[in-house]
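1. got a predicted structure here, sequence first:
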Amino acid sequence: MTVQQVIHELKKTGKYLMEYGLAWGNAGNISARIDDQSYVITASGTFLGELADDDFVVCSLHEEAAGAGPKKPSKETPMHRAIYESRPEIQAVLHASPFYSTLAACSSLEIPADWFVETMYYLERIERVPYRHPGSRELGEAVREKAKRANILLLENHGVLVYDVSIREARMALQTLEMACSMLITAKQANVPIRSLPPQVVEDFLANAGYKPRRSWHT
């Protein structure tokens, strides 16, 4: 896609996240790869629900000083850059703080990947990233360390980072994560036991169901 096409899709995504309770206020930032040299990310302090064309900054993957132009890129650029550098197939990165997912990130809850079709695929691997200050080089490096192990990272006491092979898939993964966390917490409150699928059923689904191509993990 061209830069303008990428920006158009990210604008729709920001609005989507707000409409479906996956983002709030000016918390969160989203980006998408343009090519193997650069990516587009929301500017610092933007409101995801009302993004304009000039609320984005083009950043290089090969320069420490990211971005150029009148607006500064999101301070969370180190996280996004770490993902794109570590995972060449990744096309979009969403950082947000949905209520239930963030609650899980601020706790020791284990997120289920064996409840239903979408959790089996989108939540197959989740990793936790210990707290580092938002926007710091340390957080970027902590994300880089976990980037190849999962497509969903719980940023402890911060929020979540979701990345996938397209903007649409990343959006679906984020919504699936929030739904699973909501179900998990609601079930615990109501003392409703939820049956998990057996490991062999999950493996058979991922290998043979043809729901989506199975992910190729780097580790």
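-> Okay, I see it. Since the model is a prediction, treat every value here as computed from it, not as a measurement.
2. from now on I want contacts and neighbour counts done on CA atoms only, so please keep to that.
-> Noted.
3. tell me the contacts of the residue nearest to Glu50 when sequence neighbours are not counted?
-> Leaving out its chain neighbours, the residue that sits closest to Glu50 by Cα to Cα, 6 or more residues apart in numbering is Lys15, at 6.6 Å. Taking Cα atoms under 8 Å, 6 or more residues apart in numbering, we find Lys15 in contact with Leu48, Gly49, Glu50, Leu51.
4. just put those in CSV and tack on secondary structure.
-> Shown next, in CSV, are the contacts of Lys15 (DSSP: H, G, I helix; E, B strand; the rest coil):
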residue, secondary structure
Leu48, helix
Gly49, helix
Glu50, helix
Leu51, coil
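5. which one's the longest helix in this protein?
-> Of all the segments assigned as helix in the chain under DSSP state H, the longest by residue count is helix 167-190.
6. which other helices and strands contact the helix or strand following it?
-> Once helix 167-190 ends, the next helix or strand along the chain (criterion: DSSP states H and E) is helix 199-208. Secondary-structure packing of helix 199-208 (3 or more Cα pairs under 8 Å, 6 or more residues apart in numbering; DSSP states H and E): helix 117-122.
7. hmm, who's touching the helix it packs on?
-> Pro112, Ala113, Asp114, Asn151, Ala173, Thr176, Leu177, Ala180, Val202, Phe205, Leu206, Lys212.
8. just the buried residues of the contacts of Lys15.
-> Leu48, Gly49, Leu51 (16 or more other Cα atoms under 10 Å).
9. so what's Ser166 up against?
-> Ile90, Gln91, Ala92.
10. which of these has the most neighbours?
-> Neighbour tally across the contacts of Ser166 (other Cα atoms under 10 Å): the maximum, 28 neighbours, falls on Ala92.
11. put this next to the previous one:
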Amino acid sequence: MGRAVMAKLGAEPGEALWMQLRDTGRYMLDNGLSWGNAGNISARVDADRYLITASGTDMGELSERDFALCSIGTGASVQPDGPKPSKETPMHQAVYELRPDINAVLHASPFYSTMAACGGDSIPADLFVEAMYYLEKVERVPYCHPGSRELGDAVKAKARAANVLLLENHGVLVCDANLREARMALHTLEMACRMLFAAKSAGTALRPLTPATVDSFLNESGYRPRRKWGQ
């Protein structure tokens, strides 16, 4: 990201944000949610800008020089001499532009979640507590070439109604109020998909909770306030 961008952001919030992104990248790599330089992550700086990983960066070895500061209005870098942003900026820009409540976007290709994105399986959101909360709204996005404006538009068409998007034959996109919640949603998605495919392989029938129980949990359990995706 460099000293110039840090100066633009303000030293303390700028440093805190890139360090949170760095820690998120390490978490994803350490927990099998990313591999090598596959994937890209971002966080909103303010109403007009966001930080995103630079092109070709390794998720487990991010430094302040590995982030580009981009415009939410255009998606383009606001620092011409800075690092080149990830080619997937159209997806991130589309989410931030559409959803002012979203402050973090994670794009990755975890093994089981990507398997689900390449197949036709529905993601179980009625098996355990975290799935009920984080996977209540999951949408599929038809395949478009990575980095294309078409993919950004396809994501934008689905992003208002969900915090988890399966990018068909590509990977997943998770967005949330902050990096911690986005990371948890991504990990929950991968766990649910792993459970789904492991159960199929073992011939085990999973027993989902009833719709009434799920609705009661989301509205009455006091676990957390129910999310209002799409409203």
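-> Sure, I can see it. If you're wondering where the values come from, they're calculated on a predicted model, not measured in any experiment.
12. give me the TM-score for this pair.
-> Put the two chains on top of each other and the TM-score (TM-score structural alignment, normalised by the length of structure 1) is 0.97; 219 aligned residues with a Cα RMSD of 1.1 Å.
13. of the contacts of Ser166 of structure 1, which belong to strands?
-> Among the contacts of Ser166 of structure 1, DSSP state E puts Ala92 in strands.
14. what's the closest of the contacts of Ser166 of structure 1 to Lys75 of structure 1?
-> Checking the contacts of Ser166 of structure 1 against Lys75 of structure 1 with Cα to Cα, the nearest one is Ala92 at 17.0 Å.
15. reformat the contacts of helix 117-122 of structure 1 as a markdown table; add neighbour count and distance to Thr77 of structure 1.
-> Formatted as a markdown table, those follow (neighbours: other Cα atoms under 10 Å; distance: Cα to Cα, whole Å):
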| residue | neighbour count | distance to Thr77 of structure 1 |
| --- | --- | --- |
| Pro112 | 19 | 29 |
| Ala113 | 21 | 29 |
| Asp114 | 20 | 32 |
| Asn151 | 26 | 17 |
| Ala173 | 23 | 21 |
| Thr176 | 17 | 24 |
| Leu177 | 26 | 23 |
| Ala180 | 22 | 28 |
| Val202 | 22 | 35 |
| Phe205 | 17 | 36 |
| Leu206 | 19 | 32 |
| Lys212 | 11 | 30 |
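16. looking at those residues, which is nearest Ile34 of structure 1?
-> Minimum distance to Ile34 of structure 1 across those is 19.4 Å, recorded for Asn151 (Cα to Cα).
17. from the centroid of structure 1, which residue is nearest?
-> What sits nearest the mean C-alpha location of structure 1, by Cα atoms, centre = their mean, is Val162, with 1.3 Å.
18. nearest residue to the aligned partner of that residue in structure 2 in space, please, no chain neighbours.
-> In structure 2, the residue matched to Val162 of structure 1 (TM-score structural alignment) is Val174. Once flanking residues are discounted, Val174 of structure 2 sits nearest to Val164: 4.7 Å by Cα to Cα, 6+ apart.
19. Glu127 of structure 1 now?
-> Glu127 of structure 1's closest residue in space is Leu153 (Cα to Cα, 6+ apart), at 5.0 Å.
20. helix/strand/coil for the one you found?
-> Going by three-state DSSP: Leu153 of structure 1 is strand.
21. from Arg125 of structure 1, how far off is it?
-> The spacing between Leu153 of structure 1 and Arg125 of structure 1, counted by Cα to Cα, to the nearest Å, is 9 Å.
22. which of the two has more neighbours?
-> Neighbours were counted for Leu153 of structure 1 and for Arg125 using other Cα under 10 Å; Leu153 has more, 22 against 17.
23. so what's the spatially most distant residue from the centre of structure 1 up against?
-> Here the centre of structure 1 is the reference, and by Cα atoms, centre = their mean the most remote residue is Asn191, at 29.6 Å. The neighbourhood of Asn191 of structure 1, defined by Cα under 8 Å, 6+ apart, contains no residues.
24. what's the answer for Ser108 of structure 1, then?
-> For Ser108 of structure 1, counting by Cα under 8 Å, 6+ apart, there are no contacting residues.
25. look up how far Phe128 of structure 2 lies from the corresponding residue of structure 2 for it.
-> Using TM-score structural alignment, the equivalent of Ser108 of structure 1 in structure 2 is Gly120. In this view, Gly120 of structure 2 and Phe128 of structure 2 are 21 Å apart by Cα to Cα.
26. save the contacts of Lys15 of structure 1 as CSV, and put in distance to Pro78 of structure 1 too.
-> Putting the contacts of Lys15 of structure 1 into CSV (distance: Cα to Cα, whole Å) gives the following:
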residue, distance to Pro78 of structure 1
Leu48, 19
Gly49, 23
Glu50, 24
Leu51, 21
